[in-house]
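Colleague: starting from these lines, generate the structure:
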Amino acid sequence: MCRTEIRSTDRTDKERGVPGRDPSPASHEFPARTAPRMASPGELDRAVADCRACPRLVAWREEAARVKRRAFRDWEYWARPVPGFGPADAPLVIVGLAPAAHGGNRTGRAFTGDPSGDAMYAALYEIGLASRPTAIHRDDGLELYGVRITMPVHCAPPDNRPTTEERDTCRPWLARELDLLRPTLRAIVVLGAFAWQALLPVLASAGWQVPRPRPVFGHAAEVVLPDPAGGSPLHLVGSYHPSQRNMSTRTLTPAMLRDALRRGADLAGLPTRLRHDGPDS
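Modeller: All right, here's what the predicted structure looks like:
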């Protein structure tokens, strides 16, 4: 069995966020007070992986690591928040929902080890933005080219449904990550309505001009957000989430996913190529 260390969460001054002291990772204030101080995506990723701010999510991710699935009984689960993945100067960002309990929560990397990731990385490889079509674990050598993957909720939630409070508690991580990427960021592909709704307030608070009323999510929806400070505009591209259900019902096909990712890459100024013309092209 995987043994996951459970840290003490007694209510100290540090946990309550007394001025002049760093909050405990178990404090509700940990993301909001820690994220703005991070100076690089790598530093941010390390802080994200220490977070224990949402008790329900901590309990669930660690329970999944203890119980495991039969197919993964020999794995030592990551069982921590899953940080973003990809280069620190990426012009294209892909925003998903949250890690899967036996996917990213097991492997420690976004979209790695579950059917959604199988579809995502195959599509990125097909258009030339990933070094290989499969993602197995965080040390498998996979590289992304000009693309970074992140999410509004970094812990695996029960039934893939984070609460509004959990989403909002986690929001500072996403806000800081996009702020750090801002010098090179040109486009975001948003996977699903939850990610779309979570992302728009982050972008608005960061200074991009989000239209009123807020744009509605849809597959292949596109929105341009001007930067009032005179920087490059930000392009949003909507895509259905490559969940196992969406792919099996063909609500989203491999060709549709490739097209959405290729459109995001084009808007970000990334070169793409099609490696394979199959029946879903």
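Colleague: rest of the way, CA atoms for contacts and neighbours
Modeller: Will do.
Colleague: what about the helices in this protein?
Modeller: Secondary structure of the chain by DSSP state H: the helices cover 13-16, 30-34, 41-49, 55-67, 104-107, 115-126, 164-181, 193-205, 244-248, 254-268.
Colleague: mind putting those into a markdown table with mean neighbour count?
Modeller: Output for the helices of the chain, formatted as a markdown table (neighbours: other CA atoms under 10 Å):
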| stretch | mean neighbour count |
| --- | --- |
| helix 13-16 | 17 |
| helix 30-34 | 21 |
| helix 41-49 | 19 |
| helix 55-67 | 18 |
| helix 104-107 | 28 |
| helix 115-126 | 22 |
| helix 164-181 | 20 |
| helix 193-205 | 18 |
| helix 244-248 | 14 |
| helix 254-268 | 21 |
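Colleague: adding distance to residue 234, write these out as JSON lines.
Modeller: Below are those laid out as JSON lines (distance: least, CA to CA, whole Å):
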{"stretch": "helix 13-16", "distance to residue 234": "37"}
{"stretch": "helix 30-34", "distance to residue 234": "24"}
{"stretch": "helix 41-49", "distance to residue 234": "19"}
{"stretch": "helix 55-67", "distance to residue 234": "32"}
{"stretch": "helix 104-107", "distance to residue 234": "28"}
{"stretch": "helix 115-126", "distance to residue 234": "21"}
{"stretch": "helix 164-181", "distance to residue 234": "11"}
{"stretch": "helix 193-205", "distance to residue 234": "9"}
{"stretch": "helix 244-248", "distance to residue 234": "27"}
{"stretch": "helix 254-268", "distance to residue 234": "9"}
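Colleague: would you do the same for the sequence below? I want to compare the two.
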Amino acid sequence: MTFAPGLPAPPHDCPRCPRLAGYRAELRSEQPDWWNAPVGGFGDSDAWLGIVGLAPGKHGANRTGRPFTGDGSGALLFAAMRDHGLASGDFLGTPDDGLALHGAMILNAVKCVPPLNKPTPEEIRTCRPFLEAEAAALPDARIYIALGQIAHQSAVKMLGGRLPKCRFAHLAEHRMPDGRILIDSYHCSRYNQNTGRLTREMLDAVFARALDLRG
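Modeller: Okay, here's the model as predicted:
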């Protein structure tokens, strides 16, 4: 299964992070019909906008094989993208629902599902070369959105920035040494939605700003 033809991706049985590989093996035994493998990018290979998430959710992308598909976070994200002209079709929470992205590519900082949605710092570092390879394959992506602080940290390093000078905050903007721009957003997790940490209006503001920067 692939949603971004030609985009680099980890092997189906990537062994680089023993804890994550072991967790995948457990889930394959418990849920053999799930994807249970590294999740690659999804979107437009000519994207001008890159969106960096945290990692596959256990019952979301790890189950379906497509980023932000199968759990509550995707409904908010893709609705906002559709209303800003970055997606078309109906999001039904399945990888075959026909949803398409336009000018945007979704990537994850960590490609495999971590226990409790918490990758370790070492796992984040180990997976970063895959994120860097994906970004290198998107030469037209000059604007990035980071969903959450972990995605922010990986995106800053992937884009050649320095974390002490790039502090995470919702709607914060960071210009990288090569001119690419990173915009921060709180993650669109169900928890953040339920607590009001991220509202639809706040997410709309992030996409509106990205479109303004594109010109």
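Colleague: out of the helices of the first structure, which comes closest to residue 148 of the first structure?
Modeller: Judged by CA to CA, the one of those that comes nearest to residue 148 of the first structure is helix 164-181, at 9.4 Å.
Colleague: what range in the second structure matches that closest one?
Modeller: Counting by TM-score structural alignment, helix 164-181 of the first structure pairs with residues 121-138 of the second structure.
Colleague: with stretch 235-251 of the first structure instead?
Modeller: Aligned by TM-score structural alignment, stretch 235-251 of the first structure falls on residues 181-197 of the second structure.
Colleague: in this structure residue 156 of the second structure contacts residue 162, no?
Modeller: Yes. Proximity of residue 156 of the second structure to residue 162 meets the contact threshold set by CA atoms under 8 Å, at 6.6 Å.
Colleague: identify the contacts common to those two.
Modeller: Listed as contacting both residue 156 of the second structure and residue 162 by CA atoms under 8 Å, 6 or more residues apart in numbering is no residue at all.
Colleague: relative to residue 185 of the first structure, how far out is whichever residue in the first structure pairs up with residue 75 of the second structure?
Modeller: Matched by TM-score structural alignment, residue 75 of the second structure corresponds to residue 118 in the first structure. For residue 118 of the first structure, the distance to residue 185 of the first structure (CA to CA, to the nearest Å) stands at 25 Å.
Colleague: show me what residue 84 of the first structure aligns to in the second structure.
Modeller: Residue 84 of the first structure maps onto residue 41 in the second structure, by TM-score structural alignment.
Colleague: please name the residues that touch the residue nearest to that match when sequence neighbours are not counted.
Modeller: Once flanking residues are discounted, residue 41 of the second structure sits nearest to residue 107: 4.8 Å by CA to CA, 6 or more residues apart in numbering. Residues near residue 107 of the second structure by CA under 8 Å, 6+ apart: 40, 41, 42, 50, 51, 52, 53, 67, 131, 134.
Colleague: ok, residue 76 of the second structure next?
Modeller: 188, 200.
Colleague: just residue 128 of the second structure next, same as before
Modeller: When contacts are counted by CA under 8 Å, 6+ apart, residue 128 of the second structure touches 109, 110, 154, 158.
Colleague: quick one, what contacts residue 5 of the second structure?
Modeller: Contacts of residue 5 of the second structure by CA under 8 Å, 6+ apart are residue 45.
Colleague: what residue of the first structure matches up with it?
Modeller: By TM-score structural alignment, residue 5 of the second structure lines up with residue 42 in the first structure.
Colleague: thought residue 95 of the first structure was touching residue 193?
Modeller: No. Using CA under 8 Å, residue 95 of the first structure makes no contact with residue 193, being 10.9 Å away.
Colleague: overlap in contacts of these two?
Modeller: With CA under 8 Å, 6+ apart, residue 95 of the first structure and residue 193 have no common neighbours.
Colleague: check the spacing between the residue nearest to the match of residue 75 of the second structure when sequence neighbours are not counted and residue 195 of the first structure real quick.
Modeller: Among residues not flanking residue 118 of the first structure along the chain, residue 134 sits closest, at 6.2 Å (CA to CA, 6+ apart). Distance of residue 134 of the first structure to residue 195 of the first structure, computed by CA to CA: 23 Å.
Colleague: still on that earlier bit, nearest to residue 235 of the first structure, of the helices of the first structure?
Modeller: Nearest of the helices of the first structure (CA to CA): helix 254-268, 6.9 Å.
Colleague: excluding chain neighbours, what is closest to the spatially most central residue of the second structure?
Modeller: The centroid of the second structure falls nearest to residue 53 when counting by CA atoms, centre = their mean (2.7 Å). Distances taken as CA to CA, 6+ apart place residue 108 nearest to residue 53 of the second structure, at 4.5 Å, with adjacent residues excluded.
Colleague: show me what contacts residue 80 of the second structure?
Modeller: By CA under 8 Å, 6+ apart, the residues touching residue 80 of the second structure are 200, 203, 204, 207.
Colleague: could you do residue 199 of the first structure as well?
Modeller: By CA under 8 Å, 6+ apart, the residues touching residue 199 of the first structure are residue 152.
Colleague: which one in the second structure is aligned with it?
Modeller: By TM-score structural alignment, residue 199 of the first structure lines up with residue 155 in the second structure.
Colleague: would you mind measuring from that match to residue 90 of the second structure?
Modeller: For residue 155 of the second structure relative to residue 90 of the second structure (CA to CA), the value is 29 Å.
Colleague: check residue 41 of the second structure too.
Modeller: From residue 41 of the second structure over to residue 90 of the second structure (counting by CA to CA), the distance is 19 Å.
Colleague: so for these two, which residue has more residues nearby?
Modeller: Neighbour totals were compared for residue 41 of the second structure and residue 90, and residue 41 leads with 26 against 14 (other CA atoms under 10 Å).
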